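Peer 1: Pasting the sequence and the predicted model now:
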Amino acid sequence: MIMTGSHSYIAKYTVYDTKSHIGVPLVMPDSSEYLQHAGWAPNANQLIVIHKNNIYFYFRIGDQPIQITTNGREGFIYNGIPDLMYEEHILKTHLTYWWLNDGSRLCYASFDNTLVDQMPYIIYGATNASSQSRPLAVGGGGDNDYPKVYTYPYPKPGREISKVTLTVVDISAPNYVRARTQVIPPDEIRGWDHYITAPVVWITKTSIAVVWSRRSQNYTVVSICKEETNWVCNKLIEEQLSGPKGWLMVDEGPVFSDDKKYMFMRLPVADGTFGTYDHIAMIYTESGKKYFLTHGQFVVTKIFAYRSDLHTLYFAATVYNDPGSRHIFSVTDMNSLNPRKIECLSCNASEKCWFNNAIFSPNGRYYVSECLGPEIPTIHLLSVDENKFIETLDTTAKLRTELETKMMPKIKYLTIPNDKGPDIRVELILPQSLIEDEDTKYPAVIEINNLPNTQSVNYEYRLDWSRYLTSKKDYITIHIDGRGTGYQGNRHMFEVIGELGKEEIHDLKIAINYLKKKLPYIDEDKIVVWGRDYGGFITMSLLATTEPTTDKKHPNMDMVTCAIAVTPISNWKNYLSVFSERYIGQPYSNYDINYQNSRLTQIIEQKHNNLKKKTFLLVHGTSDKRVNIDHTMLLMKELTDKSIQFKVQLYPDSGIIESWERSVRKHFYLTMEDFFAKCFQVEDQEEALDLINLTPWKKNAPKV
């Protein structure tokens, strides 16, 4: 498998016969072995395959496939898979097709990028199977005589975006496959640039539910599209942004009752002066009448299932004043004898389990309970009717045994008062050797990798690089959730809209000052910050920031003096349109000043003197399609013009960080470790051979 994006990949597939125990490689008629996707149909031994942006269907294994789409074209038209914009910031998946549950019909999305501007990038070495872009020019007579220039569609703010279409196709028999019908958007969406923002949901064999959003992302329509109207969609409900600041992005399709008379969705609802929170709405499909089943200062994160016989819906949510938790709940609907009754199914678990997920059986009678943190995960099977434990499916015993010999870090959570909003939440990953009342001080690494509307501080159990750093190097690693992060209500999340970096930096300054003053075991002279993409932008903005002091000789104090910015976004006009327009608006009239104020190169131009005595490293893959190399190049140009010294590490032909080859990732992490050691002025330890190799337990671990 070769990753080509944050969710997408190409791979070789083998069809394995469970009776004969023989595996046969899946090869397309053009002899291609690497495919964008291969998957089973719901109800038979039939395969759907996506290859070169086209959809194929095998009615029988061994037969020639039937080609469902023929217009797929690399860099222009995508069928059944998302383009870059949808993969990264809208649907966040590698597949855009949806089966009717009996497998007789298929709805798929297509993305036409014909009018979208093309972004160039250069390949310096030999091309490989992961190249999904269009060659612009090839020089030289041999394969590697000259670098090769490729292009791919990249919509920027205010410019053309891809056109999305939905198509329904009958796959019940080979002779029906050619009968395709395009789904027509509702009147409220047709004629506007728009997106589909949630998976399509089949209601019946002849109807689907589709969630649409205008490009402005402040107006959403949930529609019902029926075969009897030739798949023309009609609005069921509409949602409009209630305030001047924010966006609407309904990213989860509706869940329907058995009789299809009503459905359930996560939608924002106001809670007085505290703003809006995502809660469960019960919506009648004939009238569009809407009732909210949940309400309050917590966030519903996912709807799992609905039991019509019990008039009960099952969902996951945070709890009041604890956004890092995820619990499994049930709530009765408006037709119940006791409507809106909420019960927590995971709150009284015998084990320490604060971060939960559930997988419900198709009939909703059983569910798999995944206890995902803060301790090592366990998985159990329970019955729904009495929430009765049936059996433990996985105790992760092998992992527990392995970690018994490792020096695992300790986790500590803090809340820090914020003069401009809710408390700032902090996760500290502490060395096992740290004793809080001792005088030993430890270097600290602050990781800033959370996009707006995401979360770094929660109770989910992780074995990641932050924990590796703490275990191997005795560094304190820190995550900080300030304004703009998710799961604390929409007002908290919308605070960063308009001028990216302003409020985030304010909250980071408060948090860092608090940690320096209140935690004596943090060495305030040895704090380094790193982040990638959006986090790289915040990292550089923070590095350029100083804090006023009362010292006349030194009126400004540096927040940090060492940083690593990985694929930093230096100009939001050069980033993907759907993200930039969501947080800053389209680059017209009064919004254009917000783009200027949020431009990293302008921040450096204004504060360049603050960077001249700082140490920082820029890292970028030259073939990154999400954050093109031009962001780092323009940043380097600005730094050079201002005579600011910096270090840079480029990875030729490497794309987004999720797709980096193991050798590149190893080099990247070792480079960061070496940079941290130089920042902290400590001797570099032995080179780690594994990316994650937790230090064996030592009773008297050395302190840095």
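Peer 2: That came through fine.
Peer 1: contacts, neighbours, all on C-alpha from now
Peer 2: Will do.
Peer 1: got a list of what the nearest residue to Q240 once chain neighbours are set aside touches?
Peer 2: The shortest distance from Q240 to any non-neighbouring residue, by CA to CA, 6 or more residues apart in numbering, is to Y219 (4.6 Å). For Y219, the contacting residues are S213, E238, E239, Q240, L241, L248, by CA atoms under 8 Å, 6 or more residues apart in numbering.
Peer 1: Give the buried residues for the one helix or strand E605 maps to.
Peer 2: For E605, the element it lies in under DSSP states H and E is helix 600-607. Within helix 600-607, the residues that count as buried by 16 or more other CA atoms under 10 Å are L600, T601, Q602, I603, I604, K607.
Peer 1: Narrow the contacts of Y219 to those that are buried.
Peer 2: For the contacts of Y219, a neighbour count by 16+ other CA under 10 Å gives the buried set as S213, E239, L248.
Peer 1: Make a markdown table from these and add secondary structure and distance to P82 to it.
Peer 2: Below are the buried ones among the contacts of Y219 laid out as a markdown table (DSSP: H, G, I helix; E, B strand; the rest coil; distance: CA to CA, whole Å):
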| residue | secondary structure | distance to P82 |
| --- | --- | --- |
| S213 | strand | 17 |
| E239 | strand | 25 |
| L248 | coil | 21 |
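Peer 1: Second structure follows, compare the two:
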Amino acid sequence: MKLDDVLGGTFRAKRVSIDWLDDGIAGHDGLYAEHDASGKLLIGDYSGATISEPKTLIDSRSFKYEGSDYIISNAWPGKGLEQVLLLTNPKKNWRHSYFGMYWILDADSKSVTPLIPGDLNANVRIAKWSPTGEYVAYVLENNLYIRNVSDPTSVKQVTNDGDKDLFYGIPDWVYEEEVFSGNYALWWADNGKYLAFLRSNDSMVPEYSIPYFEQHPIENGSYPDMVDIKYPKAGYNNPIVELMFLDLSTYEVFLPEVVDSRNLSDDDRLITEVVWVGEKVLMRQTNRESDLLKIVVIDPAKRTGAVVREEDFSGQDGGWFEVTQDTTYIPANASQGRMQDGYIDTVIVDGYDHLAYFEPIEATSPKTILTRGEWEVVAAPSAVDLSSGTVYFVATKKDPTERHVYSVKLDGSNFKSITDESTDGYYSVSFSTGGGYLLLSYKGPDVPWQKLLSLREGTETTLQENADLKKMLDRYKIPETIWEQITLEKDLVVNTFEIRPSDFDPNKKYPVLFHLYQGPGSQTVDKRFSIGFETYVASRKDAIIVSVDGRGTGFMGRKFRAIVRDNLGYWEAHDQILAARIWAKKSYVDPSRIAIWGWSYGGYMTLKTLEQDGGKTFSYGMAVAPVTDWRFYDSIYTERYMHTPQHNFAGYDGSAIKNVTALKGAERFLVMHGTGDDNVHFQNTLALLDKFDLAQVENYDMFVFPDSDHSINFHNSNKVVYDRLDRWIELAFAGAFVAEKDYL
């Protein structure tokens, strides 16, 4: 097993990816779009109702326009499949966003025309079909536009004052990263009559400047490019966000008047979800510290809205409201007993995340609690089959490290498992728009496979078996993974896994590498199939790999994760140290060679654990792109778990990597960071290095990657990161740093 093979995807499972479509025909389900390996866009129909054989909408990955060649990066079919929206020349912006050129393809004639007539140089941020296929909404230079697809000359500019401080229909940096996890902030009504869109005013948000040293030719100048980002750090001004509407019948833009007896101030208001519920909009708001949740229902026809449900967690269980995007509309249907429109939401039931059905939309409490127990639903619901009133969802009911698929009726009856709970399994799902078909993806612990299930007919078809991967794995000695729950202290039970070398000998003494992330609500210990860097280390370095999901991580209930609030780093590090002490006592472990490593929050936790441990248990650590002081990180993420620095000064002070002298207790540690990191700013590492200098901490190695962002992949740097990690841990386990520490 070679590192290049592991990183290059040799051991990665193949998978089928499809996009389910809705053609608007009542009772029809199963229509899908799929991009094949050659770049063709195929339209198929698993139900066979309208298309007996897959139809090719795009037959080539490229096209010519006015003598120039363009490569298609992505494509989205419009309603009726008569036209396709194309993307070419994408240029990365931040994690999820990009600029690009958009085109409209006629599916029959294969002719292509620019989305913006006469302008082939326009850098569009986002373009989205209306549900009717009549319009495309797009954002150019932070302003919102609407184009009638049938008439290239009928482009309407909806907003006019978009600039570096005003964003329309797209998120600013912090909303893209921490709220929507995507590149758009506009939502079409199902009937295409209205468009809801976010207006973000960043004029009071401080800027953070990032120098880029190598991303421009030297002939363009000898000074670095400076990019200024509107980035609110903890305690600083947030963007002021408002949900606006466009009436397509008149092109009137309006801001509804929302009735709220306890208004959140502009700087204290986060809009975290927008979903159309029939002809109304449900908007989720929280305060910036994520203690107070408000459910707002807006009637765009009346231009008004009101808070219909409010939950206040300040001073209750010590937890917070996570950002979710899973609220699901349930339309009224008198014949099925649904007398009014409603929705499904994730609520807290006895300290765990569960599903509840609210009817009507304005209900202040659930009509039915759909699930309950000491387990949690995950990004749910996954789908609803309205014809049968069946709700489908993924949950941790069997085990927190597994994911199984379940269903329940809207009245709370007939709860059952769709996947086989008698064997270990981690499943993900993709449902057709009507909930009748399920692309079921088994992701582990064995080799992944995919099947198509017809839930109404009870049939299944295998789409991917990964037979080639199975054959290849037979030629390798793959390290064994052992999952178990262990007790750290008293009644504190945590999930762990241990990866052992394939020729494990219980009479030998092995070095141990702990791998962690540990961010609030996260999970590292799960039963997904994975042959990654840790597997490689176990195989080639003859080492034990351990991962422990301590307090603060997800899917173990609110009490388990909420303990870390206002004090990030302490309990998480405490639990890693307790676990390491348990492993140090195992007969097959060399207690002098225990290391820990992580990236991002995992990098922070690596340093925090070394700091708290002081060299008593962990001898080595590798921290990549670490946060070192939460005052340097963005407001929306940080304040959710720490409140503001103004309200929690001691917590912020204690959560920083502060006692750097304690790091001298480790034999040696490694820090890596990219200078172009727009997420965890390089400032974090520079501030830490200054502390090292003041305290004369010298038992560390440092690698810097010019212009690389948080993923560290500019100019081949990602390969270099793992090459460095590989070589560094080899030297550590060989004892190469012991004598050097004595010298220092």
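Peer 2: Structure's in. What do you need? The shown structure was predicted, so the numbers you read here are calculated from the model rather than taken from an experiment.
Peer 1: which of the contacts of Y219 of structure 1 lies closest to K352 of structure 1?
Peer 2: The shortest separation between K352 of structure 1 and any of the contacts of Y219 of structure 1 is 35.0 Å, and it belongs to L248 (by CA to CA).
Peer 1: Could you measure from the equivalent of T459 of structure 2 over in structure 1 over to I379 of structure 1?
Peer 2: In structure 1, the residue paired with T459 of structure 2 is F389, using TM-score structural alignment. Taking CA to CA, to the nearest Å as the criterion, F389 of structure 1 is separated from I379 of structure 1 by 11 Å.
Peer 1: Tell me which residue of structure 2 lines up with the residue nearest to Q240 of structure 1.
Peer 2: For Y219 of structure 1, the equivalent position in structure 2 is taken to be L292, counting by TM-score structural alignment.
Peer 1: One more: S580 of structure 1?
Peer 2: Looking across to structure 2 (by TM-score structural alignment), S580 of structure 1 lines up with T638.
Peer 1: For that match, what is the enclosing helix or strand?
Peer 2: Applying DSSP H and E, one finds T638 of structure 2 within helix 635-642.
Peer 1: In structure 1, which residues correspond to the helix or strand that that helix is followed by?
Peer 2: Counting by DSSP H and E, the element after helix 635-642 of structure 2 in chain order, helix or strand, is helix 649-655. Residues 592-598 of structure 1 are where helix 649-655 of structure 2 lands when matched by TM-score structural alignment.
Peer 1: and the host helix or strand of Y16 of structure 1, how far from the chain's centre?
Peer 2: Using DSSP H and E, Y16 of structure 1 maps to strand 14-17. Relative to its chain's centre, strand 14-17 of structure 1 lies at 32 Å (CA atoms, centre = their mean, to the nearest Å).
Peer 1: Next, the mean deviation of that strand compared to structure 2.
Peer 2: Superposing on structure 2 and averaging over aligned pairs (mean CA distance after the TM-score superposition for structure 1), strand 14-17 of structure 1 comes out at 5.3 Å.
Peer 1: For stretch 407-422 of structure 1, measure first residue to last.
Peer 2: Where stretch 407-422 of structure 1 begins and where it ends lie 35 Å apart, using CA to CA.
Peer 1: again but with stretch 483-491 of structure 1, I slipped
Peer 2: Separation of the first and last residues of stretch 483-491 of structure 1 by CA to CA is 9 Å.
Peer 1: so where do the helices sit in the stretch 51-200 of structure 2?
Peer 2: When assigned using DSSP state H, counting those that start in this stretch, the helices of the stretch 51-200 of structure 2 occupy the ranges 173-175.
Peer 1: So for D505 of structure 2, what's the nearest residue that isn't a sequence neighbour?
Peer 2: The spatial neighbour of D505 of structure 2 that comes closest, neighbours along the chain excluded (CA to CA, 6+ apart), is Y588 at 7.8 Å.
Peer 1: Which other helices and strands does the longest helix along structure 1 contact?
Peer 2: As assigned by DSSP state H, the longest helix anywhere in structure 1 is helix 662-680. Helices and strands touching helix 662-680 of structure 1, as assessed by 3 or more CA pairs under 8 Å, 6 or more residues apart in numbering; DSSP states H and E, comprise strand 522-532.
Peer 1: Tell me the residues of structure 2 aligned with the helix or strand just after the strand it packs on.
Peer 2: Sequence-wise, the next helix or strand downstream of strand 522-532 of structure 1 (DSSP H and E) is helix 534-543. The alignment of helix 534-543 of structure 1 onto structure 2 (TM-score structural alignment) covers residues 601-610.
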